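Undergrad: no sequence on this one, just coordinates:
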């Protein structure tokens, strides 16, 4: 599947140029102002963003801040400002790269390829995969049977343990201490059971399978 690129740029000529050049290799989405850009980002979850600084509604620096608070998606900034301190600030605030206008289209294409390649490498480093379940340690996203599952922090941490050690049998006291970082008492059993039940139900709803098996008298195993 082609990578999704979101272009947030208010200059329609530049937008059209980028679309014509990039659409052969990528799925291109466009926004003409900062607010539309943030909404598009939330809707499509792009693989890379090309961001202009001088935007209507809200400026590019504000868009960068909002997106970076929610996602590590690579962002290449386009700017007419050639002030060194401004570009340093952009990189410190979360931009992955920048080009000053006017820019060379071949250079932009090369930088896009580098950022997408780096993104895949980072994703692979942070990815746990078992059967049709994928867990991303960096983004805290869980995909099961191509569906995104929303987990609480404790449910996510439990799944993280199970995916890291599939088929291993865990005692309930082990799981509680690993996730809650507290001493295990009999009363802790109810807390753990509720989270295990929720996790089991969410995975089964997405996949139609029961991955969490109770081993009587011992604990739990992920199969």
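TA: Perfect, thanks for sending it. As the structure is a prediction and not an experimental result, all values here were calculated from the model. Residues are numbered from 1 along each chain as shown.

Undergrad: all contacts plus neighbour counts: C-alpha atoms, from now on.
TA: Will do.

Undergrad: So which residues make contact with stretch 13-21?
TA: Stretch 13-21 is contacted by residues 7, 9, 28, 30 when judged by C-alpha atoms under 8 Å, 6 or more residues apart in numbering.

Undergrad: Now do the strand or helix carrying the first one: which elements does it pack against?
TA: Element membership for residue 7, per DSSP states H and E: strand 4-8. Contacts defined by 3 or more C-alpha pairs under 8 Å, 6 or more residues apart in numbering; DSSP states H and E place strand 4-8 against strand 27-31, helix 34-44, strand 48-52.

Undergrad: one more time with 7 Å, if that's ok
TA: Applying 3 or more C-alpha pairs under 7 Å, 6 or more residues apart in numbering; DSSP states H and E, we find strand 4-8 packed against strand 27-31, strand 48-52.

Undergrad: next SSE after it?
TA: The C-terminal neighbour of strand 4-8 among helices and strands, as given by DSSP H and E, is helix 12-22.

Undergrad: returning to that earlier point: just name the most buried of the helices and strands packed on strand 4-8.
TA: Comparing these by mean neighbour count (mean count of other C-alpha atoms under 10 Å), strand 48-52 comes out on top with a mean of 25.

Undergrad: Which two of the contacts of stretch 13-21 have the greatest separation?
TA: Within the contacts of stretch 13-21, 9 and 28 form the most distant pair, 12.6 Å apart (C-alpha to C-alpha).

Undergrad: Could you check how far the strand holding residue 7 is from the centre of its chain?
TA: From the chain centre to the centre of strand 4-8 is a distance of 15 Å (C-alpha atoms, centre = their mean, to the nearest Å).

Undergrad: here's the one I want to compare it with:
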């Protein structure tokens, strides 16, 4: 039986770059679906249900952020942003809208391939569920069901990106213990991301906005300055609060 190829949608209006990326990914066994406009890209993502998306932010028909918002409206597929802007605030804004990673032009093919491999790891949420001894966590009105890859707040479902989910479940495995920044970066983004603490600041901020009643004064996802992070379930005294196996 022939194994299914990893599917990738590449959205970029530069025909030379799009062709070069298509050739390189096909040579490595990927099934490639190229698109030169945002509209084509959204259609390709909808029709092919890819394993990962590479999205250029500068498109002729619509802003790349609008394409990202469109994808995130119905899909948790990992999205890697391509941008010609080196401004970290711009890239942070893209991550804040739901992108999983970004690469600044010009970039090497090896760098992009490494980012894709990391994104693909996060695209399989069961990977984190299988490695975790924790099954269900209740923290106040937040219920996290790890095996089912579901999370609710006050009974309403929450959407997490693959990277957010990976970060959260990695912290849950520590059962309130400190997880060092270096260990989180290695676990979630892989080797070579040491020192990239801005990733953690962005994603913990996103998680707090989704999980916490007061993100500025978090009750669960806590920062230990200079050390790392922990996810703590306060002893509220109510039934069901805590970690379950």
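TA: Great, that's in hand. Values in this document were obtained by computation on a predicted structure and should not be read as measured data.

Undergrad: any chance of the helices and strands packed on strand 4-8 of the first structure in TSV, plus distance to residue 113 of the first structure?
TA: Output for these, formatted as TSV (distance: least, C-alpha to C-alpha, whole Å):
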stretch	distance to residue 113 of the first structure
strand 27-31	14
strand 48-52	10
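
Undergrad: Quick one: closest of those strands to residue 157 of the first structure.
TA: Here strand 48-52 is closest among these (C-alpha to C-alpha), at 27.8 Å.

Undergrad: residue range for the helix or strand following the closest one in the second structure?
TA: Moving toward the C-terminus from strand 48-52 of the first structure, the next helix or strand (DSSP H and E) is helix 60-70. For helix 60-70 of the first structure, the aligned range in the second structure is residues 64-74, judged by TM-score structural alignment.

Undergrad: Run the chain-centre distance for the matching stretch.
TA: Stretch 64-74 of the second structure has its C-alpha centroid displaced from the chain centroid by 14 Å (C-alpha atoms, centre = their mean).

Undergrad: Number of residues surrounding the nearest residue in space to residue 38 of the first structure that is not next to it in sequence?
TA: Excluding the flanking residues, the one nearest residue 38 of the first structure by C-alpha to C-alpha, 6 or more residues apart in numbering is residue 63, at 6.6 Å. For residue 63 of the first structure, the neighbour count with other C-alpha atoms under 10 Å is 20.

Undergrad: From what I see, residue 63 of the first structure and residue 34 are in contact.
TA: Yes: between residue 63 of the first structure and residue 34 a contact is recorded at 6.1 Å, counting by C-alpha atoms under 7 Å.

Undergrad: Can you tell me how far residue 198 of the first structure is from residue 123 of the first structure?
TA: Distance, residue 198 of the first structure to residue 123 of the first structure, using C-alpha to C-alpha, to the nearest Å: 26 Å.

Undergrad: Give me the aligned partner of residue 29 of the second structure over in the first structure.
TA: Looks like residue 29 of the second structure aligns to residue 25 there (TM-score structural alignment).

Undergrad: Can you report how many residues neighbour that match?
TA: When neighbours are counted by other C-alpha under 10 Å, residue 25 of the first structure registers 10.

Undergrad: helix, strand or coil for it?
TA: Put simply, residue 25 of the first structure is coil when judged by DSSP: H, G, I helix; E, B strand; the rest coil.

Undergrad: Just give the nearest non-adjacent residue to it, would you?
TA: Nearest residue to residue 25 of the first structure in three dimensions, chain neighbours excluded: residue 2, at 6.7 Å (C-alpha to C-alpha, 6+ apart).

Undergrad: Okay, the aligned residue in the second structure for the one you found and residue 131 of the second structure: tell me how far apart.
TA: Counting by TM-score structural alignment, residue 2 of the first structure corresponds to residue 5 in the second structure. Noted for residue 5 of the second structure: a distance of 25 Å to residue 131 of the second structure, by C-alpha to C-alpha.

Undergrad: likewise residue 184 of the second structure?
TA: Per C-alpha to C-alpha, residue 184 of the second structure is found 15 Å from residue 131 of the second structure.

Undergrad: Just want to know which of these two has more residues nearby.
TA: Taking neighbours as other C-alpha under 10 Å, residue 184 of the second structure and residue 131 compare with residue 184 leading, 21 against 11.

Undergrad: Which residue in the first structure aligns with that one?
TA: Aligning on TM-score structural alignment leaves residue 184 of the second structure without a counterpart in the first structure.

Undergrad: in the helix or strand where residue 184 of the second structure lies, what counts as buried?
TA: Residue 184 of the second structure belongs to helix 181-189 when elements are defined using DSSP H and E. Buried residues in helix 181-189 of the second structure, counted by 16 or more other C-alpha atoms under 10 Å: 181, 182, 184, 185, 188, 189.

Undergrad: and the next element down the chain from that helix?
TA: With elements assigned by DSSP H and E, the helix or strand that comes after helix 181-189 of the second structure is helix 197-211.

Undergrad: In the first structure, point out the residues matching that next one.
TA: Counting by TM-score structural alignment, helix 197-211 of the second structure has no counterpart in the first structure.

Undergrad: Next, residue 72 of the first structure: secondary structure please.
TA: Looking at residue 72 of the first structure with three-state DSSP, the answer is coil.

Undergrad: same check, this time on the one 5 residues further on
TA: Here residue 77 of the first structure is strand, with the state taken from three-state DSSP.

Undergrad: Then residue 88 of the first structure?
TA: The local conformation at residue 88 of the first structure, judged by three-state DSSP, is helix.

Undergrad: show me what contacts the counterpart of it in the second structure?
TA: Counting by TM-score structural alignment, residue 88 of the first structure lines up with residue 92 in the second structure. By C-alpha atoms under 7 Å, 6 or more residues apart in numbering, the contact set of residue 92 of the second structure is residue 202.
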